[in-house]
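Trainee: next come a sequence and a model predicted from it.
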Amino acid sequence: RTMQGHTHDVLSVSFSPDGSQIASGSGDNTIRIWNAHTGKEIREPLRGHTYWVRSVSFSPDGKRLASASGDGTVRLWDVETGQRIGQPLQGHTRSVFCVAFSPDGNRIVSGSHDATLRLWDAHTGQAIGEPLWGHSNYVSSVAFSPDGKHIASGSGDHTIRLWDAETGQPVGDPLQGHDSSVWSVAYSPDGARIVSGSDDMTIRIWDAQTRQTVLGPLQGHENEVTSVAFSPDGKYVVSGSYDRRIRIWDAQTGQTV
């Protein structure tokens, strides 16, 4: 099924928690919400951002949507009505590349071209604490651990960093191994491992406690790896690349499936 409507590149997609809806963010500055079963648009495009929508994320209850944009803001939306919730979340000084809800839905984390992460109260839209500093280049991907206690971030500085989600403090040293920008990071369902995809065309799987590579570099893509995710049972990793291929890997052996 092909869903058509955006007039520019589609930069981010996200399923609602119950799998009934899909949200998409685009270079046409809009967000669209689709019925996942019929492929039809549910309502008019969500408008408000003034530049590319780079990331979209449903809240765990599926009632809200967070979006990150090149206009430097994060916005919250009511999924049922398509209306904006409150004012834009402002604080980043450059494009916001990525956004994610905490597992309990109470917080949002965002990562930006300004090399920082920020935490937000998902109900009030207020910033929580100061920006999280540590990366020396843009933050391209963020993910909460399944228990909500930690955040992983990937960056143009070639590293992954872990953060205490309550205090905003770094946890240990950066995860080092990639030779180029880290475009995507994701936790395994049990929170024990982290997968990363990079400009260096490889994937690595890390132990979240020791911060050491346990598998990789996994090689097979012929261009930048732009997106990675674990399967719901944690047995597989899927990766997407500018080589126009999707690969599936055994998360225990690192072999392609």
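Mentor: Great, that's in hand. Numbering: from 1, shown residues only.

Trainee: CA only for contacts and neighbour counts going forward, please
Mentor: Fine.

Trainee: give the contact list for Gly134.
Mentor: Neighbouring residues of Gly134 by C-alpha atoms under 8 Å, 6 or more residues apart in numbering: 115-116, 170.

Trainee: show residues contacting the helix or strand where Ala143 lies.
Mentor: Using DSSP states H and E, Ala143 sits in strand 139-144. Contact with strand 139-144 is made by 97-103, 109-117, 150-156, 182-187, as judged by C-alpha under 8 Å, 6+ apart.

Trainee: other SSEs contacting the helix or strand hosting Ile22?
Mentor: Using DSSP H and E, Ile22 maps to strand 21-26. Other elements packing on strand 21-26 under the criterion 3 or more C-alpha pairs under 8 Å, 6 or more residues apart in numbering; DSSP states H and E are strand 10-15, strand 31-35, strand 53-58.

Trainee: switch to 6 Å and redo it
Mentor: strand 10-15, strand 31-35 (3 or more C-alpha pairs under 6 Å, 6 or more residues apart in numbering; DSSP states H and E).

Trainee: and the shortest one, what other elements does it pack with?
Mentor: I take that to be strand 31-35. Using 3+ C-alpha pairs under 6 Å, 6+ apart, strand 31-35 is in contact with strand 21-26.

Trainee: try this one next to it:
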Amino acid sequence: MAFSSDKRTLASANSDSTVQVWDMTEGTIPHPVASLTGHSDEVGSVAFSPDGRTLASASDDHTARLWDAAEGTLLHTLPGHTEPVMSVAFSPDGHILASASQDRTVRLWDVATQTTTHTLNGHTGPVFSVAFSPDGRTLASASNDKTVRLWDMS
């Protein structure tokens, strides 16, 4: 699950291949707004861009996807991983999306062009999580190879 930066929207990843979007403006009880469809397999992770305009999702269908958070429309499908994508994270400036996969890689995507800028290799097992440091200079990745790797983003 992920909150938008203004805390008005909550998104949840679902095993039914959808991303659910919830309106949080009416207090603490979420109201369903949209069910985003397009993935062909379970969705395991979601993340909002820092400005809250874009929502990313990671799926067992080997893709990450970018969605217009306000409209609920699919913007782009990011193919390239050869196994399920387990986690997605935006850089603090929102220009880069990191995706972690069971294919033992982390891909860095230029959000504006939807292209892979780097594929980070080194884990010997599936990569299950990625996170950027608050200043965006470091990316952390965690794997079931029992390691956490820190990647210099420069």
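Mentor: On my side now, so go ahead. As the structure is a prediction and not an experimental result, all values here were calculated from the model.

Trainee: TM-score of the superposition?
Mentor: The TM-score (TM-score structural alignment, normalised by the length of the second structure) is 0.95; 151 aligned residues with a C-alpha RMSD of 0.8 Å.

Trainee: wait, which of the contacts of Gly134 of the first structure is closest to Trp77 of the first structure?
Mentor: Thr116 (23.4 Å; C-alpha to C-alpha).

Trainee: strands of the stretch 151-257 of the first structure, residue ranges please.
Mentor: Assigned by DSSP state E, counting those that start in this stretch, the strands in the stretch 151-257 of the first structure fall at 160-164, 182-187, 193-198, 202-207, 213-219, 225-230, 236-241, 246-250.

Trainee: other residues contacting the first one?
Mentor: Applying C-alpha atoms under 6 Å, 6 or more residues apart in numbering, the contact partners of strand 160-164 of the first structure are 150-154, 169-171, 174-175.

Trainee: returning to what we had before: where in the second structure does the strand holding Ile22 of the first structure fall?
Mentor: Using TM-score structural alignment, none of the residues of the second structure align to strand 21-26 of the first structure.

Trainee: same check, this time on stretch 102-119 of the first structure
Mentor: Under TM-score structural alignment, the match for stretch 102-119 of the first structure is residues 4-21.

Trainee: also stretch 175-193 of the first structure?
Mentor: Going by TM-score structural alignment: stretch 175-193 of the first structure matches residues 78-96.

Trainee: aligned partner of Asp68 of the second structure in the first structure?
Mentor: Under the alignment (TM-score structural alignment), Asp68 of the second structure maps onto Asp164.

Trainee: which residue comes closest to the residue nearest the centre of the second structure once chain neighbours are left out?
Mentor: Computing the C-alpha centroid of the second structure and ranking residues by C-alpha atoms, centre = their mean puts Val88 first, at 2.5 Å. Distances taken as C-alpha to C-alpha, 6 or more residues apart in numbering place Ser99 nearest to Val88 of the second structure, at 4.5 Å, with adjacent residues excluded.

Trainee: tell me the buried residues in stretch 141-152 of the first structure?
Mentor: Under the neighbour-count criterion of 16 or more other C-alpha atoms under 10 Å, stretch 141-152 of the first structure has 141-146, 148, 150-152 buried.

Trainee: same question for stretch 184-192 of the first structure.
Mentor: 184-189, 191.

Trainee: can you check the distance spanned by it, start to finish?
Mentor: 17 Å (C-alpha to C-alpha, to the nearest Å).

Trainee: residues in contact with it?
Mentor: 141, 143, 145-146, 193-197, 208, 227-230, 234.

Trainee: matching residues in the second structure for stretch 56-65 of the first structure?
Mentor: By TM-score structural alignment, stretch 56-65 of the first structure lines up with nothing in the second structure.

Trainee: just the terminal-to-terminal distance for that stretch.
Mentor: Using C-alpha to C-alpha, one end of stretch 56-65 of the first structure lies 7 Å from the other.

Trainee: next: stretch 131-150 of the first structure.
Mentor: 15 Å.

Trainee: what of stretch 102-115 of the second structure?
Mentor: 20 Å.

Trainee: just stretch 117-126 of the first structure next, same as before
Mentor: OK, stretch 117-126 of the first structure end separation, C-alpha to C-alpha: 14 Å.

Trainee: before we move on, what about stretch 97-108 of the second structure?
Mentor: End-to-end span of stretch 97-108 of the second structure (C-alpha to C-alpha): 6 Å.

Trainee: what do you get for stretch 39-47 of the second structure?
Mentor: 16 Å.

Trainee: got it, and stretch 105-115 of the first structure?
Mentor: 24 Å.

Trainee: repeat for stretch 133-148 of the first structure
Mentor: Stretch 133-148 of the first structure: ends 20 Å apart by C-alpha to C-alpha.

Trainee: ditto for stretch 4-24 of the second structure
Mentor: Stretch 4-24 of the second structure: ends 10 Å apart by C-alpha to C-alpha.
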